[in-house]
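Participant: Generate coordinates for the sequence data below:
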Amino acid sequence: MSVRPILRWPDPKLRLKAAPVTAFDADLRALADDLRDTMRAAPGIGITGPHIGVMARVVVLELSEASGVRVYVNPVVEWTSPEQTRHPEGSVSMPGVTEEVERPARVRIAYQDLDGAARVEEADGLLAVCHQHEIDQLDGIFWLHRLSRLKRERVIKRFEKLGRA
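Facilitator: Have a look, this model is predicted:
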């Protein structure tokens, strides 16, 4: 469909909670297509409605070509493992910087597909990290806020330096 502009940190919209999707129609499918195209152009492996200023609970992931594009509507984390893992994270809204974030190693999420059908998915590894990262974004929690104050300040300085370069 089309590549849309991505909101850049510190846009205040990135701190807003996205609204649940209630209409499973052609407009939702078009949004999912635009999110996919925007994510690929960024480039990134995950994107949400809020990243492009659309405050709807929609996530698009594409961890690899082999895994394909996955669309999650109204996702929520139902369960997290007590085991933790660390993985580098970043954002299409803050390109060029990453930092390790500690999160539960496994998750179970509930969501709807593009037709509105209820689904449940369990994940570990990178997929579990992405689910938590993107659902945080839908809840208005930007990934930086999962870092210690010191690490967050360092990431912000690196990002600001990139902007001046």
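Participant: From here on, just use CA atoms for contacts and neighbour counts.
Facilitator: Will do.
Participant: does the residue nearest to residue 39 when sequence neighbours are not counted sit in a helix or strand, and which one?
Facilitator: Using Cα to Cα, 6 or more residues apart in numbering and skipping the chain neighbours, the partner closest in space to residue 39 is residue 47 (6.0 Å). With elements delineated by DSSP states H and E, residue 47 resides in strand 46-48, which encompasses its position.
Participant: residue contacts, the residue nearest to the spatial centre of the chain?
Facilitator: Central residue check for the chain by Cα atoms, centre = their mean: the C-alpha nearest the mean position is that of residue 134, 2.6 Å away. By Cα atoms under 8 Å, 6 or more residues apart in numbering, residue 134 lies in contact with 46, 47, 48, 59.
Participant: I'd like the structure of this one too, to check against the first:
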Amino acid sequence: MTLRPILLHPDPRLKKVCDPVSDLSDELRVLADDMLQTMYDAPGIGLAAPQIGVTRRLIVLDCVKEEGAAPRPLIMFNPEILASSDERNVYEEGCLSIPDHYAEIERPAGVTVRWIDRAGDERQEDFDGLWATCVQHEIDHLNGVLFIDYLKPMRRHMITRKMQKLKRERARD
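Facilitator: As a prediction, the model looks like this:
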């Protein structure tokens, strides 16, 4: 498996709407495995293909955080939200493409998601709590939406300026 470099905001590839996966190839399965490894290494609980420069509808996530608990990696091709709860939750969200910046974001507390798994089988599951927040955050990436897009313009602009400075500093190193 290969660790993939994670794009940093602002990058135009993070704002593109991704193409559906029409044919599940071995190449895409390897990409999904690489994404999981990259996510765990970062460390994060979710990663979307556009964050590594691939504009395909593919996300990976694993929200198991309890010490000693077995990991539950999920690979989702073409994930779509079928239903959202009326109840809302607020979580402090971060993003591997916007390191060291966090904000409280309100989203539906529960969602029903349908996707194609690594084996090519259609799956459907209800998610709540952190899992619901994470899957919505990652699906947003597939639609060119970042968590900072939910913030007020001044705060979003401030984070973007800090990210531009970080990218300049990293380019010099």
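Participant: circling back to that earlier point, surely the residue nearest to residue 39 of the first structure and residue 60 touch.
Facilitator: Yes: in this structure residue 47 of the first structure lies within contact range of residue 60 using Cα atoms under 8 Å: 5.5 Å.
Participant: Compare neighbour counts for those two and give me the winner.
Facilitator: Neighbours around residue 47 of the first structure and residue 60, counted as other Cα atoms under 10 Å, are more numerous at residue 47. The numbers are 29 against 25.
Participant: Check the gap between that one and residue 28 of the first structure for me.
Facilitator: In this structure, residue 47 of the first structure and residue 28 of the first structure are separated by 15 Å, where distance is defined by Cα to Cα, to the nearest Å.
Participant: Which position in the second structure pairs with the residue nearest to the centre of the first structure?
Facilitator: For residue 134 of the first structure, the aligned position in the second structure is residue 138, judged by TM-score structural alignment.
Participant: So that match, which state does it fall into?
Facilitator: Here residue 138 of the second structure takes the helix state, with states given by DSSP: H, G, I helix; E, B strand; the rest coil.
Participant: ok, it to residue 33 of the second structure distance?
Facilitator: Taken as Cα to Cα, the span from residue 138 of the second structure to residue 33 of the second structure is 16 Å.
Participant: Also residue 23 of the second structure?
Facilitator: 17 Å.
Participant: Neighbour count for those two, which is higher?
Facilitator: Neighbours per residue (other Cα under 10 Å) separate residue 23 of the second structure from residue 33, with residue 33 holding more: 19 against 8.
Participant: if I read this right, the more buried one contacts residue 1, doesn't it?
Facilitator: Yes: applying Cα under 8 Å, one finds residue 33 of the second structure in contact with residue 1, separated by 6.8 Å.
Participant: if we can go back for a sec, so how far is residue 168 of the second structure from the match of residue 134 of the first structure?
Facilitator: Using Cα to Cα, one obtains 26 Å as the distance from residue 138 of the second structure to residue 168 of the second structure.
Participant: now swap in residue 102 of the second structure and tell me
Facilitator: Counting by Cα to Cα, the gap between residue 102 of the second structure and residue 168 of the second structure amounts to 21 Å.
Participant: ok, the two, which is more surrounded?
Facilitator: Regarding residue 102 of the second structure and residue 168, a neighbour count based on other Cα under 10 Å identifies residue 102 as having more, with 15 against 11.
Participant: what lines up against the more buried one once you look at the first structure?
Facilitator: With TM-score structural alignment as the matching criterion, the partner of residue 102 of the second structure in the first structure is residue 98.
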